[in-house]
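1. 3D, please:
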Amino acid sequence: MSTASEPMLPADVAQPTGFLHALLTMSLTAVAVLQPRYKTDQPDIQDFDWVYLNAAGQQMLRQPERPAASLLTLFPTAQADGVFTKCCRAYETSELQRHQTNYQADGLDGYFQLVAQRYENVLIVNFTDTNDQPRSAVEQALRESQAREQEASTRQRGQLRRDVLKVFQQAPLAVLVMRGPTHIVDYINDHAHKLIEGQQVLGQPLGEALPDLQAQGFVALLDQVYQSGETQHGEEVLLLSTQPDGQPPRPYYFTFTYQAYEEEGQRAGVALFATEVSAQVAARLVTEAGAKRLRLLTDALPVLIGYVDQERRYQFTNEAYRAWFHQAPADLLGRHVWDVVGEKAYATAAGYIDRALAGERVSFEATMHYRPDFSRHIRTDFIPDMQNETVKGFYSLVTDVTEQVEARRQVEALNQELLARNQAIEASNLKLTQANADLDTFIYSASHDLRMPVANIEGLISALRQELLDEPVIKRDVEHILTMMDTAVTRFQATIGHITDIVHQQNSNQGRQLLDLAALVEDVRLDLAPLLAEAQAELLVDVTSCPTLHSSPKDVRSIVFNLLSNALKYRSASRPARVQLWATCEASWLELRVQDNGLGLTPEQQSKLFGLFTRLHDHVEGSGVGLYSIKRLVENRGGSIGVESTLDVGSTFRVRLPL
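-> Alright, predicted model coming up:
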């Protein structure tokens, strides 16, 4: 026990000599000199240490001249008997105190009378035992009766103590019973003995036997319990156990109870009941660390993750709940689902919750009206928590799909609008198709019907020539006019032919076949040989990347012939004509490119180039139907045609046809 620094003893007490020594030695009454013991920072006397015990006292108490153990250590019943209280009062007040007691405990059995008086910083106690004095018959009988009662009570208490200690011995927790204000260890069970690794503590103050308890405040708490009588509890309290050889302290965790106990109506000591929970604390810390990592993970997800128990109360909610319900996740714990999500939303989810708590995994989508100003469309999964074939609750995963649902609804609305437009376009296309068919029929009929009048005109001109030529006077004047009329009729017939060809192309659907592109181009070259010779033009051909292909020979020949002949006809007089033809095949497409260094076109001319009856140059004969017919042919086959041209530099035509 911690004590204040001990003051110096009076000289005549520390070493009695002469007359005083002889008097103390010869005295037939016992004389004891005691020095009070205090606890650090506490004014109350905790115990008394022995300074001196004379010969008579040594005989009565069966102790040496200066016992090593304190007063309450040797005679703990002195506190309950009142001896200790009288001694404290005598020292603290400096007043003479008297006390009589029939002391039958701690190895003594006698009727004692004592007086106590303070002398400087020690207490002088004079006492005598009346056992050796003659007693009357009545006193003797009474004493014998008291002795028998005392013996019976002692045996009863001893049996009860043995029963209690037997229970303590079998208990799965540490039990220590301490006596007196210095907490002398009176009992320790095997479980406690193992916890302190076999250290000897019986008969010693707990703080002295186990210094770690003293240093870490456990003994101070014992003092408080002993003085107040109030029970104290500790949950998972850390105790650092000092290790040998300078090793770091070893941590232990205990859950304990300090309980004061009394004997014969007086407080006698404190009992300690303790359970080591180090393993449980370690497991809990691991679980809490895992839970912390889980929260860090779930808080980072844009999904509402929760756990609901069988009472439909939240036991876990992640950070995403804060944005929806404007409350910290911790504030939602223990609250009913209805209280958190609101009446309407709960009514929507209640049936699914019933199924989840019955053990069924549930997935659903619903529009949840949480508040009048807040609704969400959610995709939800309820996953039952099965433990030992019992549903303890369920995990809830809620994904906000409001934007996706609204986007899907917008797409559906747009699809409906697009369908309506497509139907309108389809109806318009049907009308256009009918109009084109009617136009083709009209053109065909018109070209057919015009052939006969033109043929009649041609016959009349021929007859007129025969008649007029017989008249020599007018031959020179008429010949030129007749030639012009013949030319006009020929051109008119050619135009009617071109119009007829356009209709034929529109209605033609010649089957595809494997064709030799190089041979086809060579055949076109032969047809254009007179024009090539007249223009003194150079024609370069490269079709090596697709020498053969599946397509309509008539369509490809018409395109190649038309583009090459135009390149030769619209050549520039300022430079030798040069025409190039390339053919490439990519995936399912044929691309033809015809490039020349001819007259070229302005942007405005390019915009008009493919119009029907469009002629941009008058110095070359033509009907303005060729490129129009090629464009219709290409587009009818699912292809495209385009031109890139620069005035007085040349032009490049590109045609793409599906294979």
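2. can we go C-alpha only for contacts and neighbour counts from here?
-> OK.
3. distance from stretch 538-545 to the middle of the chain?
-> In terms of Cα atoms, centre = their mean, to the nearest Å, the centre of stretch 538-545 is found 66 Å from the chain centre.
4. list the buried residues in that stretch.
-> Val543 (16 or more other Cα atoms under 10 Å).
5. and the helices in the stretch 301-450 of the chain?
-> 320-325, 329-332, 337-341, 343-357, 402-469 (DSSP state H, counting those that start in this stretch).
6. Trp50: which of those is closest?
-> helix 329-332 (61.8 Å; Cα to Cα).
7. for the comparison step, fold the sequence that follows:
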Amino acid sequence: MKENDGMFKELVENSDDILIVTDEDFKIRYISSSVTRAFGIEPMKLLGQNIFNFINAEKTGNWKRCLKDPAQVSFHDEISLNAGNDKRNYFDVEVSNFLNKASIHGLVLKLHDISSKKLKEEALIRSNQQLDQVIYKTTHDLKAPLMSAMGLVNIAEKAAPSEKDKYLRLIRKSLVRLDSFIEEMNDFFRNEKLALQREKINIATLLNDELGDLRSLYEPSKIDVQFEIHGNSEFYSDGIRLRTVVANLLSNAIKYYDPDKIEPFVKISVYINEEICEIRFEDNGIGIEPQYQEKIFDLFFRATDHAQGTGLGLFIVKDTIEKLKGVIVVNSTVGQGSTFTIQLPNQIHQPIEVG
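-> Below you'll find the predicted structure:
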């Protein structure tokens, strides 16, 4: 019998599930050592505490009512517990009512960790919600410039020869807007679907290429765009995704410049070492209102009508940086300008995670 008891205890202690036994007053009398692996807490520190100190208050009343019902032998529920560092663990809980059993005279709870499953479910819900928004926004924003171009074509066909050039310029403007939106949608889906890559990146070449692509957005005589690179370390990351980030932040800095400033500028400062690559985009543009600075990375959010945009750009930027395990910080003052600083891990010594 003792041998069987020892075997059972060993099975319980080595299980990833957390087993808890309480008395009739719901105070913890036993808790398996798996609680240490899950939360870093020694079992002895939890003995004597009321189990409902750890359960959401909304569930407490229902648990007590069910467990005092003689017909209610056991039931399942789902709870979340704080694991520290703003992390929550999710558990499927099997609660057995042993209040009338002399050998236990309390409750037996078995907590099975379902955090991975729960996080995947939440990610899927967010993904579906975003997809719904994207589909709606896409159909709306693709239609507007297309209808505009078609209307201008009809007008141009009937216009005098001397006016055709004017309408062709307007048609081109609508098509450029359409092309820009399609490119943002490509960035959005590419970031979601493509596996992460690891490659050597020449930051100077990347910045020069992007500046060349953006020449149609600004006149060099009106906006002074410069960049400087510090550090001799090579830099490895995902080239396609980094190009997406740079293109969006650079085009935003240019689009939202302040035409009333005597010397509008965009300065890009790059600092590279073997640990990180920091890229800072500084401008003296129109700036961002304080109440919008937390929202500018939300899907389809636009803080101003100063320039045309879809509200996808900064969402893509943050999402891309997070996939690269980096961070982005914004500091902005209305009327003075904005600074966007990104830090990305340098993958020079190890391959980037794929998936």
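8. let me have the helices of the stretch 301-450 of the first structure in JSON lines, extended by mean neighbour count.
-> Shown next, in JSON lines, are the helices of the stretch 301-450 of the first structure (neighbours: other Cα atoms under 10 Å):
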{"stretch": "helix 320-325", "mean neighbour count": "16"}
{"stretch": "helix 329-332", "mean neighbour count": "16"}
{"stretch": "helix 337-341", "mean neighbour count": "17"}
{"stretch": "helix 343-357", "mean neighbour count": "17"}
{"stretch": "helix 402-469", "mean neighbour count": "13"}
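9. quick check: closest non-adjacent residue to Leu528 of the first structure.
-> Ser565 (7.1 Å; Cα to Cα, 6 or more residues apart in numbering).
10. any idea which helix or strand carries the one you found?
-> helix 553-569 (DSSP states H and E).
11. output the residue interval of the second structure matched by that helix.
-> Mapping helix 553-569 of the first structure onto the second structure (TM-score structural alignment) gives residues 239-255.
12. circling back: where's the residue nearest to Leu528 of the first structure relative to Asp527 of the first structure, distance?
-> Shown here: Ser565 of the first structure relative to Asp527 of the first structure, a distance of 10 Å by Cα to Cα, to the nearest Å.
13. ok, the two, which is more surrounded?
-> With neighbours defined as other Cα atoms under 10 Å, Ser565 of the first structure and Asp527 compare such that Ser565 has more, 16 against 13.
14. please identify which helix or strand holds Arg267 of the first structure.
-> Here Arg267 of the first structure is covered by strand 266-276, with elements defined by DSSP H and E.
15. who touches stretch 298-306 of the second structure?
-> 130, 256, 288-289, 292, 295-296, 309-312, 314-315 (Cα atoms under 8 Å, 6 or more residues apart in numbering).
16. how about the secondary structure of Ser645 of the first structure?
-> In three-state terms, and counting by DSSP: H, G, I helix; E, B strand; the rest coil, Ser645 of the first structure is strand.
17. surely it touches Ser607?
-> No - with contact defined as Cα atoms under 8 Å, Ser645 of the first structure does not reach Ser607; the gap is 11.1 Å.
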